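> just to be clear, the model below is a prediction. Sequence and coordinates:
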Amino acid sequence: MSAIECRNLSKYYGDVRGIEDVSFAVQNGEVFGFLGPNGAGKTTAIRTLLGFLSPTSGGATLLGNDAADPVESRRARERTGYLPGDPGLDRDRTAKAFLDHQAALRGASSREDLVDRFGLDESRRIAELSRGNRQKVALVAAFMHDPDLLLLDEPTSGLDPLLQEEFAALVRERVDDGASVLLSSHVLGEVAALCDRVGVLREGHLVAVESVSDLRSRGGKQVRVRVAEGVDRDDFEVRGIMNLRVGETVSFTWTGEYDDLIDLLSGYTVLDLDVVDAPLEEAFMTFYDGDVPGPTGSGGGESSGSDAAGSGAVGSGGEGR
């Protein structure tokens, strides 16, 4: 039994598509990433999986429980840690009072350790906390009952780099203990560092499910070459070359076969050659060329209001779904 099984799941808001025909599975002990810019459908998918939204069609199970059945969904949530993209914390309570309430509902076996690790001051009112400190409260609440499954929507939003590293270490520890994780992000570095596989969402459609290594390979290689002869730009206007820049050094992204690249360069006297992996951003953007299958209509849905955390964010501002 998989930790999550999602079968042709669709959610429409009237005529506006949130997600459509989304199918994937998260295996036990796996960190699965939802990758896509704000508005791609990540939050809609997570909230539908949790039973907070009723699917328009299709279905899903969490820890073997039917996500659309109120009793089974509640049973699954008892064993699930959920971090919303924009945690709706009671601003009039102290962090301690909020966590006390959450502990009474689900337990808090790891609370003390987590409060210490994240340097959280529980005595302060939530209204007085910065965005990053509110995120700490939400993280402690999601992890402190040692759940079997974690659904984390933009989890590092507002955290400084050191706390982002602490969060990553915490995820790895929980997976080592047998937990499974669905992590939604538009921060490519975060996904690459933590996830085993990635589902790429575009305008409500799951356009690919790949390992992180396979996703990297889609971006090809960045090539910088210096040759003795003058360069005719037309010689490099060939299939497999993207982002061509011709000057004293010729640079481009190569997405073809290595033999073809060697054949191309064999016509020159190569003085210097540098070939490295292309940035993950380029691999990701290959999924954002061309048309999206299925009905038209995007946007709308509930706003996650999440901020980009760190560098390498995909897309711009806008509201998440």
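Great, that's in hand.
> going forward, measure contacts between C-alpha atoms and count neighbours the same way
OK.
> mind checking how far residue 48 is from residue 57?
The spacing between residue 48 and residue 57, counted by Cα to Cα, to the nearest Å, is 11 Å.
> more neighbours: which of these two?
Shown here are residue 48 and residue 57; by other Cα atoms under 10 Å, residue 48 has more neighbours (21 against 13).
> so the more buried one sits against residue 55, correct?
Yes - Residue 48 lies in contact with residue 55 (Cα atoms under 8 Å); the separation is 6.3 Å.
> name the residues contacting each of the two.
Common contacts of residue 48 and residue 55, defined by Cα atoms under 8 Å, 6 or more residues apart in numbering, comprise residue 11.
> put this beside the first:
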Amino acid sequence: MSPAIELVDVTKRYGAHHAVRGVSLTVEPGTVFGLIGPNGAGKTTTLRMLLDIIRPTSGTARVLGRSPRDGGPALRRRIGYVPGELRLEGRVRGRSLLRHYARISGPVAPGTIDALAERLGLDLNRPVRTLSKGNKQKLGLIQAFMHRPELLVLDEPTSGLDPLVQREFLSMVREARANGQAVLLSSHVLSEIQQTADQVAVLSSGRIVAEGDVSSLRLGRVRHVRARIAGTEEGVRTTLQRVPALRELAIHPADTSLHVSATIDGDIDPLVKALAALRVLDLDLESRDLEESVLQLYGPSEGREEVRRA
């Protein structure tokens, strides 16, 4: 069985600006592939080249065994797509709009549209122009999933969705994978990638700077630490500096205690053991957002020749 997506040394250049620089990746059927990275990294450009919305300057792209440029409507009907900037307007009701999309995309099994709308909590009888951003996003998800395409290309698909709907969306992605569909998911939400993706590529400045699974790329291991600790500054600093993964340690006196902030990149157990030797009055531990994690671990890719593969 051929790959659902195969990019080989694909580049997109606008004049002197390189939006994508020699990207190569493969997405197999029945897998979820996560594409992550900071804003401006080239994620949306990469996805649009797969749909022939824009065309690469150089390199080779194949989608479901066909060139996007030559595949035409027949290829596009085999793909479900949610753009990063979904624009839906008009007086037409949601149900009528989805019926229109169904005539374009191909057969939709009876009851599928209503079942998806119920899962996502969307009223299909409301005019599209009256829907909130989140409800328009639900409409976009339904049109992408409803004809059970062989490939789903999803660009920031949970933008505007509340946490309960995000959870239902992740269930839909897992079901698509179980049905043998391929999913290419671009996201800024690291938890989405952690819960669904089989493989991940990290883009920075148009290049893939790391590729593997989420755990091997250590994206969830960079966290902020904030604490209020009783004791002397010298004693607290000496204790915490023994934690090998602790970075950016800052200690500031405040009344009768010390405010401590740091970043930990790695195993948290040594930090817990170090804190156990101190009198901790308050503690807050939070994951860095995706962009911080990517830049902390890999930095800008300008001039980088090697691609790290986990």
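Perfect, thanks for sending it. Predicted model, so just to flag it, every value in this text is computed and none were measured.
> quick one: TM-score?
Remark: TM-score between the superposed chains equals 0.78 [TM-score structural alignment, normalised by the length of structure 2]; 289 aligned residues with a Cα RMSD of 3.6 Å.
> where exactly do the helices run in the stretch 201-310 of structure 2?
Secondary structure of the stretch 201-310 of structure 2 (DSSP state H, counting those that start in this stretch): helices located at 214-217, 233-240, 269-276, 290-297.
> over to the stretch 1-150 of structure 2?
Under DSSP H, counting those that start in this stretch, the stretch 1-150 of structure 2 gives helices at 43-50, 68-76, 94-105, 112-120, 133-145.
> which residues touch stretch 125-132 of structure 1?
By Cα under 8 Å, 6+ apart, stretch 125-132 of structure 1 touches 89, 90, 91, 92, 93, 94, 95, 134, 157, 158, 159, 160.
> counterpart of it in structure 2, which residues?
With TM-score structural alignment applied, stretch 125-132 of structure 1 matches the range 127-134 in structure 2.
> if I look at the spatially most central residue of structure 2, how far off is residue 203 of structure 2?
Centroid check for structure 2 by Cα atoms, centre = their mean gives residue 187 as the closest residue, at 1.9 Å. Taking Cα to Cα as the measure, residue 187 of structure 2 falls 11 Å from residue 203 of structure 2.
> shared neighbours of the two, which are they?
35, 36.
> and residue 159 of structure 2, helix, strand or coil?
Three-state assignment for residue 159 of structure 2 (DSSP: H, G, I helix; E, B strand; the rest coil): coil.
> gap between the residue mapped onto the residue nearest to the centre of structure 2 from structure 1 and residue 25 of structure 1?
Counting by TM-score structural alignment, residue 187 of structure 2 corresponds to residue 185 in structure 1. Residue 185 of structure 1 is 18 Å from residue 25 of structure 1, where distance means Cα to Cα.
> counterpart of residue 195 of structure 1 in structure 2?
Aligned partner of residue 195 of structure 1 by TM-score structural alignment: residue 197.
> need the contact list for the residue nearest to that match when sequence neighbours are not counted.
Nearest residue to residue 197 of structure 2, sequence neighbours excluded (Cα to Cα, 6 or more residues apart in numbering): residue 32, at 4.8 Å. Going by Cα under 8 Å, 6+ apart, residue 32 of structure 2 touches 173, 177, 182, 183, 184, 185, 196, 197, 198, 199.
> repeat that with 7 Å
177, 182, 183, 184, 196, 197, 198, 199 (Cα atoms under 7 Å, 6 or more residues apart in numbering).
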